[in-house]
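The amino acid sequence is not available; the structure is as follows:
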């Protein structure tokens, strides 16, 4: 006993007495830590330090405070924003005909360009003092999302000036002179901006760009000044073909040290008028059958003055930090908005189509195979919208959480892709035949654009989410890294020692609590709510604690090798991401007042996320190189195995059924989807057919029973069905007329467009089988006349622009003409 007491006293003395602890424990570990510390480039360090941490840090800590999450304010619109949404936005929506934009014009109509500029859609992030709208992130996200349900080409055109670009960079970093010069003309649409970062040799990694600028003397406006001689070759630049002002990222060098003592200054951003000598723009790419302006820009030996650097000379070499901080906000709005549009559109239209399209006398949405796909669409859309709201809430609070926005961009665009695939599966032939009636086709082709830009998704998942999250969100790791990098080794050692003591206590707490939760199934964890979601909070708290432990053990075991073990780090990032998405779902459920109709969606979502967390942990344990540590992690976190399961068939069927019921719940889940009460409208034709059939649901049921009894012939539709029912005296004349109108809508909704035999080769899109508005039964001639009308119109306001005569220019010539027109309008 005396020996044990002496050993305990010795351990306490070693741990409690700072000098002894630092000498015997901390100093050796400090040396090991510095050796295993992963090498970090300048751009990586700047990216690591950019932005904020937010709810992601709570999740990574292993101790998420759910009450803190519930207190995050729900994003709302100001009166000005709501007025703009109700008026200018709705007017724009009515002007957009995506088939005309993409297939016929390969450009937005000139009247749309002019309206966007006049109503300041390009100036949502510019301050009011410069003539901008100064809208919140909530309004920005809503507006872009709603436009994207109508036209991705139009949405991208609007989103880019309000995301990473000159407007945001000038607002955040510009000098007073730069703001006064550019922001008013950007706000009123006189100038159209673009920002050039990516090139043939570099994508999202700005550290790899070969584009360069050399500080030297040269002539500007007839005077010799110190400036920059630039050479660049950029591609994939949205709005470049029509831009009047070019934001440019390049590496800046000062070989003669004209502005300081450094010869290599680093990545720098400058603002250059496209009319400046040597600037080349105008060429277009063709991004997967989308019509937004995207192209190249080049410059050879272009000389600009130093004061064209965004932020002035003081910001020379600080461009990467500027870009990362601005990009983190843009990632949380722009591309997630497109994904949200995909979810809302797919859920609303798939639900309608699955009810309108019938097989064997039943809506196809009643068949279990289709219900599985529909349940997936509805459940995933609930997650997408929940994630959009929570991330926007952070941005509205003034936060710029880089890890959160990276997770949002990656997972929402991936979920958008999966939802679109499922919607296409249900629509089948309706989805693959392009024409004015196809509301999915262009979105389906545009999905890879969102996957690729603002950081390719593979890069984001494998390198950014956990690579940055493990360092930024961990309570101690970044501080320990800074201590290890301290040039004063003794001072760094003292800092590291203090952090190490706390880190050890943190890790020990996670170890024992993970084991306890594993043994008890987390049933003693606290939950901020009671009822059907209480158990979900308990399980998510357990997963959070497990992530904190496994991440610590992985970093300690693998050190710098973890950076190269991308599959391992990606799986840990997946756990963090699914925790965040599950949090968003639970918060939305609370914010919306725990709607009973939403419970199947919540059940689907949380069980989906827990299952994905379990799969990710299983992948880490199976593939972890140190088998003893892998076994230890698995035994402590999940001693009885990982038993998270996907949502049941009943849950999927409940979601599917709700998608085929008109009402408040359906509207709440798909409020971003635009449709017009017009049988010629791209989405309106489906919505009208759906609502009409629901209105006559009992009538269709009675007719199906009559078919089974043999009172009327089977497989009748349209006028034949109405005539047969009337002749059999199953319905009266008024009901027969209503049935004819409903059947006309139904047949128009399930039809697809067709064209004259040689129309497509000539670039002429004269629709033969158009959407037919229902004609009154008394006027069959009017119905025949309606069949001849082209279906390209989405509103009365745009009908004169979109309903063209059959004789047109070939598409290639027309594209060139339109581009020239647009370029002229933007230059005027």
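Received the coordinates, thanks. Keep in mind it's a predicted model, so treat the numbers as computed, not measured.

contacts, neighbours, all on C-alpha from now
OK.

Count the neighbours of the nearest residue to residue 306 once chain neighbours are set aside for me.
Excluding the flanking residues, the one nearest residue 306 by CA to CA, 6 or more residues apart in numbering is residue 227, at 4.7 Å. Using other CA atoms under 10 Å, residue 227 has 22 neighbouring residues.

can you check the one 3 residues further on too?
The local packing count at residue 230 equals 23, with neighbours defined by other CA under 10 Å.

that older thread, pull the residues that contact the host helix or strand of the residue nearest to residue 306.
Using DSSP states H and E, residue 227 maps to strand 223-238. Residues outside strand 223-238 that contact it (CA atoms under 8 Å, 6 or more residues apart in numbering) are 157, 160, 194-200, 210-219, 250, 258, 285, 292-306.

Second structure follows, compare the two:
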């Protein structure tokens, strides 16, 4: 594996960081307080091609590699995790899954719209009684002569408040199946959710489906293969995005902490010169570097379409989300009272980091997957 980024990847990194620093970071705390990112920002993301980075050029995307996609998620996650959440659900969970499993007609219809940001997408998996336990999905579908009838409730669906297209996972006589459901479908109702701990601007909602008639051509993948094809693909894509976004949070906490300790006087000397501060900074740097290498490794293997990329992506998500929490906690501690006040971003990073350990498979689910895989084939991880 070559750890050196290509010239194009380095240039893209500078582009993404510049965008995040100028168009996003100065306003991210306001978005957090308001509980929404503005449509103008989504338009800027679309104009940059960030909503279709990995979608092939033939569908209007930028057709970039997975390492570059990780670079984008780290940069956006460094500035605003809510905005990174849009990229995750719109691109990773939905667009890339349609690219992998959609019919030619589905790809031709939806991928240009998603790549250009003309339409926004969300992924409807979680329910009031089904989060990590996807086998407990209660949303149901019944086959009809003219399609499928969907009934049920999806909860905690990121950007469902403004999405135009939803992937809805439901259970029926032939097993769990995924459907492409448009926002204007009769019987579909969106109920906004607030009060979330972190990623407060990610426009969460419940999706209520009451006798929603979905045409047969809107089945995504094979009927009855919703978990094996759609959910597993989407979560694998999403974990990579979240891993890199978690790395962005960790890097933000590290950089902000170094800047703060350079200027804060404590007991007659700068905070950076205190031994315990040096210990915290050292741990932060080491953990950010390790997470960076795990994310880069996952992206490299994903570009090669290596079968081991799935477990390596899981490993990257597990580690990066955990160290984001550790580093965010230390950053709050180093900032003292200022770290607890919403005039600085540190408290937002702290709250957002905790969400990273829950979404796209909780830390505990990752532990089960990694341990089971290690017992079966340790060499594929190490």
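Noted; the coordinates are in hand. None of these values were measured; they are calculated from a predicted model.

Can you calculate the TM-score here?
The TM-score (TM-score structural alignment, normalised by the length of structure 2) is 0.92; 377 aligned residues with a CA RMSD of 2.1 Å.

Quick check: the aligned residue for residue 294 of structure 1 in structure 2?
Under the alignment defined by TM-score structural alignment, residue 294 of structure 1 is paired with residue 204 of structure 2.

Isn't its match up against residue 192?
Yes - at 6.1 Å, residue 204 of structure 2 and residue 192 qualify as touching, with contact defined as CA atoms under 8 Å.

what is in contact with these two at once?
Residues touching both residue 204 of structure 2 and residue 192 by CA under 8 Å, 6+ apart: residue 161.

ok, those two, which is more surrounded?
Between residue 204 of structure 2 and residue 192, residue 204 has the larger neighbour count (other CA under 10 Å), namely 25 against 17.

Please report how far the residue lying closest to the more buried one once chain neighbours are set aside lies from residue 196 of structure 2.
Nearest residue to residue 204 of structure 2, sequence neighbours excluded (CA to CA, 6+ apart): residue 158, at 4.6 Å. Applying CA to CA, to the nearest Å, the value for residue 158 of structure 2 to residue 196 of structure 2 is 11 Å.

ok, residue 333 of structure 2 - contacts?
Residue 333 of structure 2 makes contact with residue 339, according to CA under 8 Å, 6+ apart.

Which parts of structure 1 are strands?
Assigned by DSSP state E, the strands in structure 1 fall at 193-196, 212-220, 223-238, 245-253, 264-273, 279-280, 294-305, 358-359, 362-363.

so of these, which one's packed in deepest?
Mean neighbour counts were compared across these using mean count of other CA atoms under 10 Å; the top stretch is strand 193-196, at a mean of 27.

what does that strand contact?
By CA under 8 Å, 6+ apart, the list of residues contacting strand 193-196 of structure 1 from outside reads 160-161, 164-167, 186, 234-235, 237-240, 243-249, 297.

cool, and stretch 125-135 of structure 1?
With contacts defined as CA under 8 Å, 6+ apart, stretch 125-135 of structure 1 is touched by 81, 120, 123-124, 136, 162, 167-168, 171, 180, 183-184, 187-188.

Kindly report the same for stretch 65-81 of structure 2.
Residues outside stretch 65-81 of structure 2 that contact it (CA under 8 Å, 6+ apart) are 9, 12-13, 16-17, 20-21, 24-25, 28, 50, 53-54, 83-84, 87, 199, 240-242, 244-252, 295-296, 299-300, 302-303, 352.

Could you report the distance from residue 212 of structure 1 to residue 295 of structure 1?
Using CA to CA, residue 212 of structure 1 is found at 20 Å from residue 295 of structure 1.
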